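Enquirer: I'll drop the sequence and a predicted model, then ask my questions.
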Amino acid sequence: MASSTGSERGTLAVTGDPASDQLVRDDPFSLLLAMMLDQQIPMEKAFKGPAVLAERLGDRYSAASIAEMDPDELEAAFKEKPALHRFPGSMAKRCGQLARYIVENYDGDAGAVWADVRSGKALYDRLRALPGYGDEKAKIFVAILAKRFGVAPRGWKAAAGPFADGHPRSVADIDGPDALAEVRIWKKNQKAAGKSKQD
């Protein structure tokens, strides 16, 4: 079973909005969705996305309900101004795919993706299989679970790669405004140096 890293459980705080951060900490589907949205838009907007979508969908905000939703209706919710993402149409489609995958493979329980995981490699493989999750996103999510939620199965550091270290470089290292600023500085410096996130 996963062991604790010593981090206080649920210390992820990205958006600056307490309610949005709380939803992502409390609801595994929201956490997965926020990470999926985290590309080509600011991290704060991505991690606030689940709260905005939840407000727009009301009691239909769940993996099970979204999985059954008409794709056009879900896309309309993403495109409602202000749009949830820079590419709301494609992200609405991925959201639907993610919800259906969770329903089909985990009975609608997103937390089951990591609840009984035995190793970092197994966790990475489960995450990598999710719609919208590439190699880097899966590695960062492994680091998020370990650093912010105490879900640290054997070998998680190897699975998370460069995102396992203590240097603030990804959303996994953000527990408030100061850490967010540090991560932004690191990313800016990496971009200026012409390096990838994994260099």
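Expert: Done, it's in.
Enquirer: switch to C-alpha atoms for all contacts and neighbour counts from now on
Expert: OK.
Enquirer: Near residue 90, how many other residues are there?
Expert: Residue 90: 12 surrounding residues under other C-alpha atoms under 10 Å.
Enquirer: cool, and the one 4 residues further on?
Expert: Residue 94 sits with 19 neighbouring residues when counted by other C-alpha under 10 Å.
Enquirer: cool, residue 31 as well?
Expert: 23.
Enquirer: adding another structure so you can compare the two:
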Amino acid sequence: MPQLRIAQDERADELLGRDPLALLIGMLLDQQFPMERAFAAPRLLADRLGVDTLSAAALAECDPEVLQRHFQGPPALHRYPGSMAGRAQELARLLVERHDGRAEALWTDVPDGATLLRRLGDLPGFGAQKAKIFLALLGKQYGVTPPGWREAAGDYGQEGSRRSVADITGPESLAEVRATKQAAKKAAKKAAKDAKAVQQA
């Protein structure tokens, strides 16, 4: 079983390591919200549902209002608990419809990285970038390494990179990833400012 240290919380990380659906939901919530809190959220959700492992079938069938209350907390599982509860339920329903309710079915029989990337990109709430990051996380830390996975994950698949959650193995690498993200944001802001100045000149 993978020994993950993404949430920086022993119980939360233990669930991520043994429950592929928990990992998938953590990735879904990793948006406009602190990374470690997003990946700790599946443990909180499991506790509130009174279960040891999350079930796509149970989430798919859950009363949307009840699920929303679980997401609202306190503490809330996301900055936008209502919309994220809806998205998590959409994700669970898709897994039930297409993959027998098993998150790991997304990758167990996959022939190559490009196919896996396509499957991940079809998931609710998974855009192109999120799909690549999750693919890199599967390859680097979950033992899912179909042919061409690094190429499919793009820059996130590079060995030794510190770009995303795929590279977090403890507090030190979390700080490095955070610093890389902040530097990228700063550079993007500067580029936008420079472009605006050119337009106005």
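Expert: Nice, I can see it. Bear in mind the structure is a predicted one, so any value in this text is a computation, not a measurement.
Enquirer: how far away is the aligned residue in the first structure for residue 49 of the second structure from residue 76 of the first structure?
Expert: Counting by TM-score structural alignment, residue 49 of the second structure corresponds to residue 57 in the first structure. Distance check for residue 57 of the first structure against residue 76 of the first structure: by C-alpha to C-alpha, to the nearest Å, it reads 11 Å.
Enquirer: Then residue 44 of the first structure?
Expert: 22 Å.
Enquirer: If you count surrounding residues, which of these two has more?
Expert: Taking neighbours as other C-alpha under 10 Å, residue 44 of the first structure and residue 76 compare with residue 44 leading, 19 against 16.
Enquirer: what about the more buried one, which SS state?
Expert: Counting by DSSP: H, G, I helix; E, B strand; the rest coil, the backbone at residue 44 of the first structure sits in helix.
Enquirer: So the match of residue 49 of the second structure is in contact with residue 75, correct?
Expert: No: look at residue 57 of the first structure against residue 75 with C-alpha atoms under 8 Å: they stay out of range, at 11.5 Å.
Enquirer: Looking at these two now, which is surrounded by more residues?
Expert: Using other C-alpha under 10 Å as the criterion, residue 57 of the first structure and residue 75 rank with residue 75 on top: 20 against 16.
Enquirer: counterpart of stretch 84-102 of the first structure in the second structure, which residues?
Expert: So stretch 84-102 of the first structure sits over residues 77-95 in the second structure, by TM-score structural alignment.
Enquirer: Show me what counts as buried in that stretch.
Expert: Buried positions in stretch 77-95 of the second structure, judged by neighbour count with 16 or more other C-alpha atoms under 10 Å: 77-79, 81-82, 84-95.
Enquirer: Which of the residues you listed fall within strands?
Expert: For these, not one is inside strands, with DSSP state E as the criterion.
Enquirer: Show me where the second structure has its helices.
Expert: For the second structure, the helices defined by DSSP state H occupy 10-18, 20-29, 35-49, 56-61, 64-72, 81-99, 113-121, 128-141, 149-153, 171-200.
Enquirer: Measure the mean distance from the shortest one to the first structure post-superposition.
Expert: Put plainly, it is helix 149-153 of the second structure. Mean deviation of helix 149-153 of the second structure relative to the first structure after superposition (mean C-alpha distance after the TM-score superposition for the first structure): 1.0 Å.
Enquirer: Only the buried residues of that helix, if you could.
Expert: By neighbour count on 16+ other C-alpha under 10 Å, the buried set for helix 149-153 of the second structure is 149-150, 152-153.
Enquirer: Can you tell me which of those comes closest to residue 32 of the second structure?
Expert: Of all these, residue 32 of the second structure sits closest to residue 153, with 21.3 Å by C-alpha to C-alpha.
Enquirer: mind checking how far that closest one is from residue 118 of the second structure?
Expert: Distance from residue 153 of the second structure to residue 118 of the second structure, by C-alpha to C-alpha: 11 Å.
Enquirer: cool, residue 198 of the second structure as well?
Expert: For residue 198 of the second structure relative to residue 118 of the second structure (C-alpha to C-alpha), the value is 38 Å.
Enquirer: what about those two, which has more around it?
Expert: Shown here are residue 198 of the second structure and residue 118; by other C-alpha under 10 Å, residue 118 has more neighbours (14 against 9).
Enquirer: Mind telling me what that one corresponds to in the first structure?
Expert: Checking TM-score structural alignment: residue 118 of the second structure goes with residue 125.
Enquirer: so who does the residue nearest the centre of the first structure touch?
Expert: By C-alpha atoms, centre = their mean, the mean C-alpha position of the first structure lies nearest to residue 35, the distance being 2.3 Å. By C-alpha atoms under 8 Å, 6 or more residues apart in numbering, the contact list for residue 35 of the first structure reads 46-47, 137, 141.
Enquirer: Many thanks, we can stop here.
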